[in-house]
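Enquirer: how does the following fold in three dimensions:
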Amino acid sequence: MNTLRNTIITTALLLGSAAASAAGALSVQREATVDAAPATAWKLVGNFNGLDVWHPAVTASSMKGTGTKAGATRVLTLGNGALIKEKLTAYSATQRSYTYAITESPLPVKNYSSTIKVSPAEGGKSLITWQSTFDASGASDDEAVKTMQGVYDAGLGRLGATLKK
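Expert: All right, here's what the predicted structure looks like:
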């Protein structure tokens, strides 16, 4: 009986700690179909240190660590000189996706975790999905969501133009 009770208590504690570290309450998801095969799109999107190549707001990117291993960090320089620091938390070349967290940023978000993924789409094209969860910080929930939608829309728009055959 003590073993069962201990198992229940341990499970409750684990669930409680998981909920305490859960992602933010807000979420954004944007998708775009691009005119490139998934392998080609992944060569561009899957480079954790390559956001400056396809996102119009990012002028430079520097990285510490290996961009395919959790724990790598990147510092993105924006056109206005502001910096965004991010940490890679998961990477899967076979699933063509990676997940990262913002550790420092001028964006109105905190507890930010995001995944970007490349999937096959009809006609040999690729579906790029960029999604995140976060909490607003220094702005209303609506403003934070609109900001992140704008970030994703700008990036996906440029990505589509860059990968056009």
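
Enquirer: when you work out contacts or count neighbours from here on, use the C-alpha atoms and nothing else.
Expert: Fine.

Enquirer: for the residue nearest the centre of the chain, list the residues it contacts.
Expert: In the chain, the centroid-proximal residue (Cα atoms, centre = their mean) is Ser114; its distance is 2.7 Å. Each residue near Ser114 by Cα atoms under 8 Å, 6 or more residues apart in numbering is listed here: Thr99, Tyr100, Ala101, Trp130, Gln131, Ser132, Thr133.

Enquirer: to compare with the earlier structure, here is another sequence to fold:
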Amino acid sequence: MAKAEASVDLPIAADKIWNLIGGFGTLPDWLPYIPKSELSEGGRVRTLANPDGLAIIERLMAYDQNGRSYSYAILQAPFPVKNYLSTLKVKETDGGKASRVEWSGEFTPTSGTDAEASALFRGIYEDGLKALKKKISS
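Expert: Sure thing, here's the model as predicted:
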């Protein structure tokens, strides 16, 4: 099983960051490469559109409002992996004045190596967290 992770430290309280990114349907609010998210099954499944118009379908597996985290699985996507499970988490730092956002995932490559799959998702997570940092700075 391959893994990837990325994190970013932000000079904003964790609750404020969680209010922006903590909703399962809020990716378009902070990720420019996800222009559309539609929720179904009572908010437990999201169908995303990427810039190429390809569908990514994900299922919410766990949600912890107090712990500021959620985990999701990919049901359908144009990625060379299966058994994908990812977690997005916001942690309080600097006595509540700042936060750290962590994005991690585990998955099994369907083609290529573990290292190649890990590099793909690490890049996705890093790009996403850079977009979040840019969003809160604007």
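
Enquirer: map the residue nearest to the centre of the first structure across to the second structure for me.
Expert: Taking TM-score structural alignment, Ser114 of the first structure has Ser86 as its aligned residue in the second structure.

Enquirer: what about that match, helix or strand, and which?
Expert: Assessed by DSSP states H and E, Ser86 of the second structure sits inside strand 81-93.

Enquirer: and that strand, which residues are buried?
Expert: Val81, Lys82, Tyr84, Leu85, Ser86, Thr87, Leu88, Lys89, Val90, Lys91, Glu92, Thr93 (16 or more other Cα atoms under 10 Å).

Enquirer: and for stretch 12-21 of the first structure, what span of the second structure is it aligned with?
Expert: Under TM-score structural alignment, there's no match for stretch 12-21 of the first structure.

Enquirer: can you check stretch 42-62 of the first structure too?
Expert: Under TM-score structural alignment, stretch 42-62 of the first structure corresponds to residues 18-38 of the second structure.

Enquirer: try stretch 125-138 of the first structure
Expert: Matched against the second structure by TM-score structural alignment, stretch 125-138 of the first structure falls on residues 98-111.

Enquirer: show me the helices in the first structure, by range?
Expert: Along the first structure, the segments classed as helices by DSSP state H run 2-20, 38-45, 51-54, 141-162.

Enquirer: distance to Ala32 of the first structure and mean neighbour count for these - can I get that in CSV?
Expert: Below are the helices of the first structure laid out as CSV (distance: least, Cα to Cα, whole Å; neighbours: other Cα atoms under 10 Å):
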stretch, distance to Ala32 of the first structure, mean neighbour count
helix 2-20, 31, 11
helix 38-45, 12, 19
helix 51-54, 14, 19
helix 141-162, 6, 18
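
Enquirer: take these and lay them out in JSON lines including distance to Val28 of the first structure.
Expert: Conversion of these to JSON lines gives the following (distance: least, Cα to Cα, whole Å):
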{"stretch": "helix 2-20", "distance to Val28 of the first structure": "20"}
{"stretch": "helix 38-45", "distance to Val28 of the first structure": "18"}
{"stretch": "helix 51-54", "distance to Val28 of the first structure": "19"}
{"stretch": "helix 141-162", "distance to Val28 of the first structure": "7"}
